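In: I'd like to go over a predicted model; first the sequence, then the structure.
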Amino acid sequence: MTAAKSASHMPYVGIASFLKAPVCADLDYLDADVGVIGIPFDEGTMNRPGTRFGPRALREQSSLYEQYLPGEGYYDIELRQTILRGVNIVDCGDVPIQPLALEANHNRMTQSIKTMLSRGALPISVGGDHSITYPVVQAFSDIGEIGIIQIDTHADVFTFYESDLTHGSPMINVARNCPNVTKFVQIGMRGLMLGEKDYSDSIARGNVIITSDEVRSIGVDWVLDQIPEMPYYLTFDIDSMDPSIAPGAGTPEPGGLLYHQARDLLRGVAKKGPIVGFDLVEVNPLYDPTGTTALLATRLVVDFLGAIFHERQARSERRPAAAEA
């Protein structure tokens, strides 16, 4: 490798696309296994703004994980295996957001994800505040029955504001307006912002609610046992993590998950059924000048992608064996 080529792999050199992946400026020409799209939107924020800068922060931190040899993936020493070998990842840029144009912004989010799905790519949305999950999930209306796994501090079912399109209400909006979403599994719940009636109503509808304390005290394996098998969309709010390792969150709360707990949850979720898409939201770099939160978020995205494609391969290998039997 020449000195010039070697230098091009430095994190501080070149365009800061996600994982320094190729960029697709026009989704109609997307040709990839995975499309990563930024949604720099934080007009649904009720606490502290700044998550609109989340996608850019993740891209910058993700430069650390550039694939030196495209297509070769990453060797994960803890797994003793290579992940994402042969998986084509493309950065799809950002959904164009116009200030105060809520309906137009939501429509662009939905249409962007629909286009990515039509091109056969697994869509990954990077926010932005958690309100983006509702218009994103609307893009999956034609793919059949799915469940949602939400890893978060808050249940996001608030309805007492004049507008229910805040980052505190995406789950209630999905429940009301996305009939193909038939199951909700909420993991990591903690704090003082879920009303008793909201909790009891959710349980009565057959939803699964698992607290942060239950993850810690009973364990990840037990949590995974509570999740039925079916296709899932996953939404991951970075405030589910402990503020000691993720201070740059939109609405932080004392306590929370640690990295290995979240990683093991994501690996287990990938085994529960096909993952149709996922988002990672609420990274607020204005409250974390170290970049630690964005780096953690990036690593969780890579870990989850590795698990998704490992399970895809395992399922494809099992199908011929089942057919022969």
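Out: Yep, it's here.

In: could you use CA atoms for every contact and neighbour count after this?
Out: OK.

In: where do the strands sit along the protein?
Out: According to DSSP state E, the chain carries its strands in the segments 34-39, 74-76, 81-83, 89-94, 122-127, 146-151, 181-189, 208-211, 232-237, 275-281.

In: show me which parts of stretch 306-320 are buried, residue by residue.
Out: 306, 307, 308, 309, 310, 311, 312 (16 or more other Cα atoms under 10 Å).

In: residues contacting the closest residue in space to the third one that isn't next to it in sequence?
Out: It refers to residue 308. Closest residue in space to residue 308, ignoring its immediate chain neighbours: residue 270 at 5.3 Å, by Cα to Cα, 6 or more residues apart in numbering. Counting by Cα atoms under 8 Å, 6 or more residues apart in numbering, residue 270 makes contact with 304, 307, 308, 311.

In: could you do residue 307 as well?
Out: 83, 266, 267, 270.

In: turn those into CSV, including distance to residue 159.
Out: As requested, the contacts of residue 307 are exported to CSV (distance: Cα to Cα, whole Å):
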residue, distance to residue 159
83, 41
266, 29
267, 33
270, 31
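
In: now the residue most central in space within the chain: closest residue in space, sequence neighbours ignored.
Out: When the chain is reduced to its mean C-alpha position, the nearest residue by Cα atoms, centre = their mean turns out to be residue 279, at 2.7 Å. With Cα to Cα, 6+ apart as the criterion, residue 279 has its nearest non-adjacent residue at 4.5 Å, and that residue is residue 125.

In: distance of that neighbour from residue 92?
Out: 10 Å (Cα to Cα, to the nearest Å).

In: between those two, which contacts overlap?
Out: 36, 37, 38.

In: ok, the second one - how many residues close by?
Out: Pointing back at residue 37 there. 25 (other Cα atoms under 10 Å).

In: and the comparison structure, right after this:
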Amino acid sequence: MNVHIIEMPLDYGGRRHGSDMGPSAIRLAGVRRKIESIGHTVVTDSKSIEVIPQENVDIGSNPKAKYLEPIVKACTELAGVVRNSVEKEEFPLVLGGDHSIVLGTVAGLHSAYREKGKRLGVLYVDAHGDFNTDETSPTGNIHGECMSACAGYGLKDLVNLYEEGRKVDPKNICYVGVRDLDEGEKRLMKEAGVTVFTISDIDRYGFDEVVKKVKLFFKTRCDVVHISFDMDSLDPSIAPGTGVPVPGGMNYREALLLMEEMHSIGLVKSMEIVEVNPILDVRNETAVMAVNIAARLLGEKLF
């Protein structure tokens, strides 16, 4: 399989900057070498998506959607790259960057798969919901408004990015690892009908049972699945290099097992890994874990 590595060094969407260096950190952690060792062919763009450093960009006039214009511009370009990758029957592996990049990734996937008549599902592995809108967001950081926009809620500039309308049916969105939700986004997530497996669900039912439910969720309703993996889904004691750490997260083995099991259903055709912040990391450990998580999804086996 041809794996298309797309580097997206965008960090306008969050409060703590430094995730723009995440793609470089993951590259230096050996992502290409690891993927090729599994037997895949890695392709990259000769010209990376250009993102102007945050300190040189106007924050904009809307305090409830900071850096709206540059985020829309960059994610629109990303959407086109992702769409072209799917049309070439490649596996887009997008390296972020903060989680606002999901706006571009999912827009590109929706555009490509809609023409093929395929139903898109999203597995969102994250400590957070990212389901606020400009009306509910307590911060105005767009990385907290990105998944709601993909599902058709919030600012029109975000909802209609690349193409008009929602990019994924919220009933085809499944969360794993959630443990930090704002009240406004919690209400909207319930109204929208997304499926959520919190850390408490993992503790209550066991990780194996949750994974079985996740696999059944996608096998019964989707033709293709995208995985959006935020490194803050892991406990910060093992993954310190991320911008919004929340105690009590998944452990490393659970993340690897989840990726192995998702690989087994044969529906996952794209992935993004976000919120690796090397400024906060220790010896690039979080980036190394990101590489191994991607490898397990792409078929790496222990034996």
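Out: Looks like it came in fine. Here the structure is a predicted model, which means the values were calculated and not measured.

In: do you know the score for how well these two fit?
Out: Here the superposed chains carry a TM-score of 0.78, computed using TM-score structural alignment, normalised by the length of structure 2; 259 aligned residues with a Cα RMSD of 2.4 Å.

In: how near is the residue nearest to residue 279 of structure 1 to residue 58 of structure 1?
Out: Between residue 125 of structure 1 and residue 58 of structure 1 the computed distance is 12 Å (Cα to Cα).

In: pull the contacting residues for the equivalent of residue 129 of structure 1 over in structure 2.
Out: Superposed on structure 2 with TM-score structural alignment, residue 129 of structure 1 falls opposite residue 98. Counting by Cα under 8 Å, 6+ apart, residue 98 of structure 2 touches 10, 11, 12, 13, 14, 19, 20, 143, 274, 275, 276.

In: hang on, the earlier thing: can the strands of structure 1 go into TSV with extra columns for distance to residue 249 of structure 1?
Out: Output for those, formatted as TSV (distance: least, Cα to Cα, whole Å):
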stretch	distance to residue 249 of structure 1
strand 34-39	16
strand 74-76	27
strand 81-83	28
strand 89-94	20
strand 122-127	11
strand 146-151	14
strand 181-189	15
strand 208-211	19
strand 232-237	9
strand 275-281	9
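
In: and residue 258 of structure 1, which of those is closest to it?
Out: Between residue 258 of structure 1 and those, the tightest spacing by Cα to Cα is seen for strand 181-189, at 10.8 Å.

In: and the angle from that closest one to strand 146-151?
Out: Strand 181-189 of structure 1 runs at 10 degrees relative to strand 146-151, counting by axes from the mean of the first three to the mean of the last three Cα atoms, to 10 degrees.

In: could you list every helix and strand that strand 181-189 of structure 1 packs against?
Out: Counting contacts by 3 or more Cα pairs under 8 Å, 6 or more residues apart in numbering; DSSP states H and E, strand 181-189 of structure 1 is packed against strand 146-151, strand 208-211, helix 212-217.

In: counterpart of residue 114 of structure 1 over in structure 2?
Out: Per TM-score structural alignment, residue 114 of structure 1 is aligned with residue 83.

In: what about its match, how many neighbours?
Out: Considering only other Cα under 10 Å, residue 83 of structure 2 is surrounded by 23 other residues.

In: wait, it sits on residue 109?
Out: Yes. Using Cα atoms under 8 Å, residue 83 of structure 2 makes contact with residue 109 at a distance of 5.8 Å.

In: starting at the chain centroid, how far to stretch 132-150 of structure 1?
Out: 12 Å (Cα atoms, centre = their mean, to the nearest Å).

In: buried sites along that stretch?
Out: So stretch 132-150 of structure 1, judged by 16+ other Cα under 10 Å, has buried residues 132-140, 145-150.

In: list the contacts of it.
Out: 39, 41, 106-107, 109-111, 113-114, 167, 170-171, 173-174, 178-187, 230-237, 279.

In: these, buried ones only, as a PyMOL selection?
Out: The PyMOL command for the buried members of the contacts of stretch 132-150 of structure 1 (criterion: 16+ other Cα under 10 Å) is given here:
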select buried, resi 39+41+106+109+110+111+113+114+167+170+171+173+174+178+180+181+183+184+185+186+187+231+232+233+234+235+236+237+279
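
In: dump the shared contacts of residue 125 and residue 92 of structure 1 to TSV, plus distance to residue 256 of structure 1.
Out: Shown next, in TSV, are these (distance: Cα to Cα, whole Å):
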residue	distance to residue 256 of structure 1
36	26
37	27
38	25
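
In: which non-adjacent residue is nearest residue 256 of structure 2?
Out: Residue 256 of structure 2 sits nearest to residue 293 (Cα to Cα, 6+ apart), 5.6 Å away.

In: ok, how many other residues are close to the equivalent of that neighbour over in structure 1?
Out: The alignment partner of residue 293 of structure 2 in structure 1, by TM-score structural alignment, is residue 300. By other Cα under 10 Å, the residues close to residue 300 of structure 1 number 20.
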